[in-house]
Each structure stands twice: as structure tokens, then as C-alpha cells.
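Undergrad: Take this sequence and fold it.
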Amino acid sequence: MAEPPWLTDEELAAWMRLVALVELLPGVLDSQLRRDAGLMHFEYYVLAMLSEAPGRTLQMRDLAARTNATLPRLSHVVRRLEDRGLVTRAPCPDDGRATNASLTEAGWAKVQETAPGHAATVREHVIDALEPGQVRQLREIAGRVLARLDPQGRMAPAYTRYDAAADRVAGRPTGRGVDQ
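TA: Here you go, the predicted structure:
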């Protein structure tokens, strides 16, 4: 079997920057969210995914897919959020074997209170570091890599829901046949 080709110097430089970004960004997000909301980034992400779901409710397996979490990890986090009154769990009425997680009114209030500071942190550390064309490139590059990392699109509902609006703003056809 042939040995896979080594990375070129340029590829290695790009890769190491991506590794550094992936290592540093979660800490920046966690720090802001802990300081401002008493939440870890993953906890906020769970609340945000529930806030965007119909009825602010998702089956635990769907929430796990959208957050790229194992069910045991998600159950632990949801239990902590439940203890804080931000989330409830209940049997799924459509599938007795499944459990739904729902955002409470207190959870919705926490998302609304937390979102502006979180968006400001994302803007400060990522978006404002880029020119508008680079933001578009970042979206396209991330999409290409995500297609390989998540070929079944398990996490797609978490990131594709903004595509049509972004394409409209940029004046590009959405390719979906209808505007959302």
C-alpha cells in the first residue's frame, strides 16, 4: 500500500492555523458565556438549537445530531440545564421510546439575554477579522470541509438554515425554488 502524500509547506501552514483556531476559539466562547450567562458554550449551543426548533422542542436524538453530541453527553448536559429550569424533558407523544427536550420560558429568556453578548464575541474574534468577501469564502470553505466530515448531514439543520437568507443578501439565487 502506498504511503499517503505528506502535506506541502503551504498545506501544513494552513492546517496548523486551523488546528490553532479550533483549539483557541472554544475557550474564548466559553469564557464570555461563563462570565455573562453562567453557561458553557455547549450548554448555550443546546439552548440555541432548541430555541430555533418548532415549538422549541426536539427529540433528544435529533438534538444530539444537531450538536454533534453522544446521547450520554447530551443527557448529562440537558439534566444540568433541567436542574437550572432552562429545559424540560418529557416522553415524545409520537414515539413512546423517545424523549423530547423543550426550552422553558426561563430558557428562552436566557437565550434572548445571552445572544447579544455571544454575537458580539463571535463578531469581535471572527467576523470583524475578515473582509466581507472572506466571510463568504469562510462559509464556502467550511461547507466543503463539512461535506466530508458530515456526509450524511447530521448537523446540517444547525448550519444550513441560514443559507437562503445569506444568498438573498448577497444577491445570489438560493437554488431552493422558494424563498424561506
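Undergrad: drop to CA atoms for contacts and neighbour counts, all remaining ones
TA: Fine.
Undergrad: doesn't Ala165 fall inside a helix?
TA: Yes - Ala165 forms part of a helix when assessed by DSSP: H, G, I helix; E, B strand; the rest coil.
Undergrad: could you measure it against Met16, distance?
TA: 32 Å (Cα to Cα, to the nearest Å).
Undergrad: Give me the more crowded residue out of the two.
TA: Ranked by neighbour count (other Cα atoms under 10 Å), Ala165 and Met16 place Ala165 first, with 14 against 11.
Undergrad: To check against the first, give me the structure of this:
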Amino acid sequence: MASEEPRWLTEAEQRSWRAYLRGNRELDVALDRDLHAVGVSLPEYELLSMLSEAPTGQLRMSALAALIVQSRSRVTHTAVRLERRGWVRRTPAPDDGRGVLLRLTEDGRRAITEFAVVHVESVRRHLVDVLTPEQFAALGDAMTAVREAYAAECRAAGAHS
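TA: Take a look at the predicted model:
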């Protein structure tokens, strides 16, 4: 079977791709730096945020890993750090012996409320206010398309495994 030549990026595509990579990394660094100033990392904030938005303030660790697009192992390490601070509590899932629930504590709810103010100001300063409303909407549309394509690819791969 003959190998086809890859569809190399054009110069314009390469510029856009590299701008995305660098901008994304710089944004992550800036958001993380601003949160570190108040004692939490961006991955920790994201985990706490997802728990705070869950109707019961708790989620299965596996569901949380999928939501924040991190490995279960990484989520476990993050949860252990947050549990030491008293912001979350891990408990066995009542419906099966293997699952673990992660629950936001009252201290965690107070902490995420404080961190959210810093985070939203950081997101505005480093992203929202840098773009025009049209650019920001286009960014949201573009990332939605990327997420949907990735989800479809994952579903197709799962159907064949």
C-alpha cells in the first residue's frame, strides 16, 4: 500500500497554527500565574469549579476527569492536594464499590467563590478584553467545532474497540 504525501500546512496555516499554540500556552501561563497569587493552580481551580457547578456539589472522579480533560491519575493527584486543604472530600460511590465521588466541602465552596473573582478578572484581562466581541464569538465557535470533531472521533474509536 503506497503512502500518500501528507497535506502539509500552507505558510498562512502554519502561522495561524503557531499563533494558536503560543497564544494558548501563554494564556494558560497567565491564568495559572494569577491564580497562584491567591494560592491555587489553574488545574485545581478548574476541578473545584466543576464541582461547584454540579447540582449536588459532587461528581464521580471518572466523570470529573472527562469534564476537565485530564487523566484519572492526574485528577486523583489534584484531589489529594485539595483534600489536604479541606476543600474536597473523597468517598466511595454508593452505587458501586469501585467508583469514587469527589465532593466540594463548605470550605471548598468559600474558596472557589474567592478564586472565581480572581479568575474571571484574569480571563477578561488576558482574553475577552483583548479580542473584539466578534473575534471572541468566532473563537467560541471554532473551539466548539474542534470539541465536536474530537468527540465524534472518540465515539467512532470506541465503537471499534
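Undergrad: Can you give me the TM-score here?
TA: Once superposed, the chains reach a TM-score of 0.90 (TM-score structural alignment, normalised by the length of the second structure), with 153 aligned residues with a Cα RMSD of 1.5 Å.
Undergrad: host element of the corresponding residue of the first structure for Ala19 of the second structure?
TA: Aligning on TM-score structural alignment places Ala19 of the second structure opposite Arg17 in the first structure. For Arg17 of the first structure, the enclosing helix or strand under DSSP states H and E is helix 9-37.
Undergrad: Could you give me the buried positions within that helix?
TA: Neighbour counts over helix 9-37 of the first structure (16 or more other Cα atoms under 10 Å) mark 29-33, 37 as buried.
Undergrad: burial measure for Ala145 of the second structure, as a count.
TA: Residues near Ala145 of the second structure, counting by other Cα under 10 Å, number 12.
Undergrad: Please report the distance of it from Val128 of the second structure.
TA: From Ala145 of the second structure to Val128 of the second structure the distance is 19 Å (Cα to Cα).
Undergrad: Met143 of the second structure too?
TA: Distance, Met143 of the second structure to Val128 of the second structure, using Cα to Cα: 15 Å.
Undergrad: Which parts of the first structure are helices?
TA: Along the first structure, the segments classed as helices by DSSP state H run 9-37, 41-52, 60-67, 71-83, 105-125, 132-149, 156-159, 163-169.
Undergrad: Distance to Ala98 of the first structure for these - can I get that in a markdown table?
TA: Formatted as a markdown table, those follow (distance: least, Cα to Cα, whole Å):
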| stretch | distance to Ala98 of the first structure |
| --- | --- |
| helix 9-37 | 30 |
| helix 41-52 | 16 |
| helix 60-67 | 7 |
| helix 71-83 | 12 |
| helix 105-125 | 22 |
| helix 132-149 | 27 |
| helix 156-159 | 20 |
| helix 163-169 | 30 |
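Undergrad: do you know which of those lies nearest Cys92 of the first structure?
TA: helix 60-67 (9.5 Å; Cα to Cα).
Undergrad: contact partners of the closest one?
TA: Contacting residues not belonging to helix 60-67 of the first structure are listed as 45-46, 49-50, 70-71, 74-75, 98-101, 154-158 [Cα atoms under 8 Å, 6 or more residues apart in numbering].
Undergrad: change it to 10 Å
TA: Applying Cα atoms under 10 Å, 6 or more residues apart in numbering, the contact partners of helix 60-67 of the first structure are 42-43, 45-47, 49-50, 53, 57-58, 68-75, 78, 89, 92, 98-102, 153-159.
Undergrad: Good, wrapping up.
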